[in-house]
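Q: Quick one, fold the following:
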Amino acid sequence: MSNVGIVLVSHSHELVKGLHALLEQIQPEVPIAIAGGTESGDIGTDVFAIKKAIEEVYSEKGVALFFDLGSAQLSAEMAIELLDNMQQIQLVDAPLVEGSYVAVVESGCGSPLHEVVAVAEGVRNLNKMNH
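A: As a prediction, this is how the structure comes out:
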């Protein structure tokens, strides 16, 4: 049984590298790929690195794509446009750390993409409920 793939996009390679290590310990069977920073090691995003990350974890179950800032979202959207015949790739409107954490757990339970995304996006409301 394959699981929904998770892609972590950040302006910082170190940030997504550390988050990947955490998530891999939570659910080692969930495919996770990262795209952080630029090819030269600077802060920023790389459309082609994001495209490659999606391709690494893509399956018929789909891919949930998390990002840290608005320009990372734009880069992710451009990367998705470059992909041929890949359905079920969804950008997730959730905090990068908390959202990807619950998404990895949900994916590891074998849930479909729409449930993985819904659980992750539900994290946005947790902080509002506590204030």
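
Q: only C-alpha atoms for contact and neighbour calcs from this point on.
A: Will do.

Q: how about the closest residue to I32 other than its chain neighbours, what does it touch?
A: Closest residue in space to I32, ignoring its immediate chain neighbours: I6 at 4.7 Å, by Cα to Cα, 6 or more residues apart in numbering. Neighbour list for I6: 30-33, 57, 63-66, 100, 103-104 [criterion: Cα atoms under 8 Å, 6 or more residues apart in numbering].

Q: Run the chain-centre distance for the helix or strand containing I6.
A: For I6, the enclosing helix or strand under DSSP states H and E is strand 5-10. Computed by Cα atoms, centre = their mean, to the nearest Å, the chain-centroid distance of strand 5-10 equals 3 Å.

Q: before we go on, could you also do this sequence so I can check it against the first one:
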Amino acid sequence: MVGLVVVSHSSTAADGIAEVAGEMGGETRIEAVGGDGQGGFGTVADDIETAIEDADGGDGVVVLVDLGSAVMNAEVAIEMSDAEAVIADAPVLEGAVNAAVAATSGKSTVESVREQAEAARGVEKL
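A: Okay, here's the model as predicted:
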């Protein structure tokens, strides 16, 4: 099964987004990672790498990020990791929910899950 990692500058935001996605994701492994490791805002590549490794069930990982340095640190974490992992260019909450639903399919791949996460860019709320 494809796993998910939610990266936010806020650990509270990452936890909440992962919780919402988890409601739709069944047995999908969803890891939340956020903050600077010292209780502040930011992201840490080593923490993201650990989350990628924890989320990988053998079929790869899709990483959803909030903004700025989260992208850079996720890229570094992916390079450090042995897992197959990609970043989805998607809104983090809506993308995480779409990805979680897509990951429940026995036929899901990293690319199919990323595509569904990225499809959330076009979702209108009104």
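
Q: Distance check, the residue nearest to N73 of structure 2 when sequence neighbours are not counted against T28 of structure 2.
A: Of all residues not flanking N73 of structure 2 in the chain, A45 sits nearest, at 4.6 Å (Cα to Cα, 6+ apart). Using Cα to Cα, to the nearest Å, one obtains 23 Å as the distance from A45 of structure 2 to T28 of structure 2.

Q: can you check Q38 of structure 2 too?
A: Separation of Q38 of structure 2 from T28 of structure 2 (Cα to Cα): 28 Å.

Q: And these two? Which one has more around it.
A: T28 (24 against 7; other Cα atoms under 10 Å).

Q: Just the strands from structure 1, written as ranges.
A: Counting by DSSP state E, structure 1 has strands at residues 5-10, 32-36, 63-67, 89-91.

Q: got those strands as JSON lines, with distance to H20 of structure 1 columns?
A: JSON lines is the format used below for the strands of structure 1 (distance: least, Cα to Cα, whole Å):
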{"stretch": "strand 5-10", "distance to H20 of structure 1": "8"}
{"stretch": "strand 32-36", "distance to H20 of structure 1": "7"}
{"stretch": "strand 63-67", "distance to H20 of structure 1": "12"}
{"stretch": "strand 89-91", "distance to H20 of structure 1": "17"}
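
Q: Relative to C109 of structure 1, which of those strands is closest?
A: strand 5-10 (12.5 Å; Cα to Cα).

Q: Report the mean deviation for the closest one after fitting onto structure 2.
A: Averaged over the aligned pairs, strand 5-10 of structure 1 sits 0.3 Å from structure 2 after superposition, using mean Cα distance after the TM-score superposition for structure 1.

Q: Now do that strand and strand 63-67, the angle between them.
A: 10 degrees (axes from the mean of the first three to the mean of the last three Cα atoms, to 10 degrees).

Q: What range does strand 5-10 of structure 1 cover in structure 2?
A: With TM-score structural alignment applied, strand 5-10 of structure 1 matches the range 3-8 in structure 2.

Q: what do we get in structure 1 for A45 of structure 2?
A: Aligned counterpart of A45 of structure 2 in structure 1: V47 (TM-score structural alignment).

Q: can I assume that match is in contact with S71?
A: No - contact criterion Cα atoms under 8 Å: V47 of structure 1 and S71 do not qualify, at 10.8 Å.

Q: neighbour count winner among these two?
A: Neighbours around V47 of structure 1 and S71, counted as other Cα under 10 Å, are more numerous at V47. The numbers are 20 against 14.

Q: which ones are touching that one?
A: Contacts here follow Cα under 8 Å, 6+ apart; on that basis V47 of structure 1 touches 75-76, 78-79.

Q: do the same with A72 of structure 1
A: Contacts of A72 of structure 1 (Cα under 8 Å, 6+ apart): 9-11, 44-45.
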